[in-house]
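Model the following, please.
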Amino acid sequence: MNRSMISQRISSILDDIQRLTNALYAMNTTDIQRYPDNYEVLSTDAALRAEKVTCRLRHLIYSSTAVKKADYLASAATAQGIKVRYEDGVFEVTLPGMLPKRKQWQSAEYLLDSLEAALSQYARGHPLPHFEHCVIAFSLIYNRDLPERRIRDYDNLELKQVQDLIAAFVLTDDTGALCDAYHTTTLGNTDQTCVSIMDRERFPVWLTAQKTE
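Below you'll find the predicted structure:
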């Protein structure tokens, strides 16, 4: 890629950053108590713009430097706070923040590429479990310091793409004939989405532990 093309892409990204800055200024001056709907629209717009900027910067790195995509995404997964672990028969993936509404799922690349990198990196250093008849538990954790009106219906969240990606690593198949789905919502110190996969026989013990925490 020549210098002129790189400059054009950087200028375009700078324009996106300016729009993001404007959205953040608008968020900062909006009364969240009086105009919660306006604040939600502004904050969602800002978040999606930030994700778009990140994805565009990633592609610029891939096309104009010697940095390998896999190496960068492994670092991105760490920076985003994606965690993968397998303990006591439960394979757990923790994602930072809440998944967006389905109609806002415009930047899947931002999360899914990093998630795939995190799973691949874990697989290189650890033996992966293989589940056939299992339970997939989605735990949506909302920051208790923020308004509870943020809590959304489970069918208004884009969980399927995340499930499909994780399934490719540890499941025989995520068909309903083999896998049961469980959803729960709790309050915590920060927004998180946790996906836990376990054999069906392990699920009652896991559920009891969750309710006593």
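
For the rest of this, base every contact and every neighbour count on C-alpha atoms.
OK.

which residues of the protein fall in strands?
Taking DSSP state E as the criterion, the chain carries its strands at 83-87, 90-96, 134-143, 179-188, 192-199.

what would the ones you listed look like in TSV with distance to residue 49?
Shown next, in TSV, are the strands of the chain (distance: least, Cα to Cα, whole Å):
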stretch	distance to residue 49
strand 83-87	24
strand 90-96	17
strand 134-143	22
strand 179-188	26
strand 192-199	20
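
Show residues contacting stretch 19-34.
Applying Cα atoms under 8 Å, 6 or more residues apart in numbering, the contact partners of stretch 19-34 are 38, 39, 42, 43, 45, 46, 49, 50.

To compare with the earlier structure, here is another sequence to fold:
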Amino acid sequence: MSIFLEVLGQAESKLKQMAQQMENIRWMAENGRYDAALENALRLEYNSERLTLLTRALPGYTGNPLAKAHVEKAIREAVPVEVGYTEQGWFSLRLPLLLPKKEKGSTEFIRGFLYPAMGKFFQGKDPVRYPDCVMIFRHVYSRDRPERERRDHDNIEVNIVADIAALYTLPDDKPDVCNHYYCSAAAEQERTEVYVVPKADFRKWLDVEKAMPDEGVKLLPELPVSG
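So this is what the prediction gives:
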């Protein structure tokens, strides 16, 4: 059996497993067992990421030399990452999702859409380097999400995003070069925002954050010229 059919079979098996999980979750919710529904919903989310990885790999096993380019295009369209600079000159990216809990979600899933997005943004551009900065993770939750469902900052998988952002914005990610700061906010749509801000501007960012619009600040395609 070819590797293509083997991976297709794995995807089919995962899809059947997820269908059963959804039935179970529906029954739990209809019977008021929301704690159990939440636990099983997280398992479903994990399996959906595994299924995504399988289906991403599938086109490549056809042997078509254009498969990788087509997959990367589909990822950019399905997971629209916003990359740019704020009007203050701070680098920023916006992911249209919340990052998974540590050891619960697939970092390969994140790597699969963030690398192409960053590569496309910096194509033909020199990376920007902030030698002494703060990398900020702003976790934006839906206003409808109960407070108890918000995650502890130290239980969120941020390392893969930090590593990829550092490739394009930092000389390196040693502690003496870049500190990390985590905060949460509420908006209409859930997402994760990342900012790379010079340490001298950090207090200014805190003031700006208080008045950020619901949809997030405007991002510019080029670093604004100061002065």
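
Superpose the two chains and report the TM-score.
For this chain pair, the superposition-based TM-score is 0.89 by TM-score structural alignment, normalised by the length of the first structure; 210 aligned residues with a Cα RMSD of 2.0 Å.

thinking again about what came up before, how about the strands of the first structure, which one is nearest residue 111 of the first structure?
When those are compared by Cα to Cα, strand 90-96 sits nearest residue 111 of the first structure, at 8.7 Å.

Looking at the second structure, which helix is longest?
When the second structure is parsed with DSSP state H, its longest helix is helix 3-30.

Repeat that for the first structure.
Assignment by DSSP H gives helix 36-64 as the longest helix of the first structure.

Which elements pack onto that one?
Other helices and strands packing on helix 36-64 of the first structure, by 3 or more Cα pairs under 8 Å, 6 or more residues apart in numbering; DSSP states H and E, are helix 3-29, helix 108-125.

same thing but 10 Å
Applying 3 or more Cα pairs under 10 Å, 6 or more residues apart in numbering; DSSP states H and E, one finds that helix 36-64 of the first structure contacts helix 3-29, helix 69-80, helix 108-125.

Could you give me the buried positions within the last one?
What that stands for is helix 108-125 of the first structure. Buried residues in helix 108-125 of the first structure, counting neighbours by 16 or more other Cα atoms under 10 Å, are found at 108, 110-119, 121-122.

same check, this time on the shortest one
Counting neighbours by 16+ other Cα under 10 Å, one finds that the buried residues in helix 69-80 of the first structure are 70, 73, 74, 76, 77.

Among those residues, which one lies nearest to residue 13 of the first structure?
The closest of these to residue 13 of the first structure turns out to be residue 76 (Cα to Cα; 18.8 Å).

what residue lies at the spatial centre of the second structure?
residue 95 (4.5 Å; Cα atoms, centre = their mean).

if I look at that residue, how far off is residue 130 of the second structure?
Distance, residue 95 of the second structure to residue 130 of the second structure, using Cα to Cα, to the nearest Å: 21 Å.

ok, now residue 157 of the second structure?
Plainly put, residue 157 of the second structure is 23 Å away from residue 130 of the second structure if you go by Cα to Cα.

same check, this time on residue 202 of the second structure
Computed as Cα to Cα, the residue 202 of the second structure to residue 130 of the second structure distance reads 13 Å.

Give me the more crowded residue out of these two.
Shown here are residue 202 of the second structure and residue 130; by other Cα atoms under 10 Å, residue 130 has more neighbours (21 against 17).

Contacts only, for that one.
If a contact means Cα atoms under 10 Å, 6 or more residues apart in numbering, then residue 130 of the second structure has 90-91, 166, 168-172, 177-178, 196-199 as its contacts.

before we move on, the earlier item: make JSON lines out of the helices and strands packed on helix 36-64 of the first structure and add distance to residue 99 of the first structure.
Shown next, in JSON lines, are those (distance: least, Cα to Cα, whole Å):
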{"stretch": "helix 3-29", "distance to residue 99 of the first structure": "20"}
{"stretch": "helix 69-80", "distance to residue 99 of the first structure": "13"}
{"stretch": "helix 108-125", "distance to residue 99 of the first structure": "9"}
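
what's the closest of the ones you listed to residue 141 of the first structure?
Closest to residue 141 of the first structure of these, according to Cα to Cα: helix 69-80, at 16.5 Å.

Next, the angle strand 83-87 makes with the closest one.
Interaxial angle, helix 69-80 of the first structure versus strand 83-87 (axes from the mean of the first three to the mean of the last three Cα atoms, to 10 degrees): 80 degrees.

Which secondary structure elements does helix 69-80 of the first structure sit against?
Contact here means 3+ Cα pairs under 10 Å, 6+ apart; on that basis helix 69-80 of the first structure packs against helix 36-64, strand 90-96, helix 108-125.

Let me have those in CSV, extended by distance to residue 153 of the first structure.
Formatted as CSV, these follow (distance: least, Cα to Cα, whole Å):
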stretch, distance to residue 153 of the first structure
helix 36-64, 16
strand 90-96, 18
helix 108-125, 20
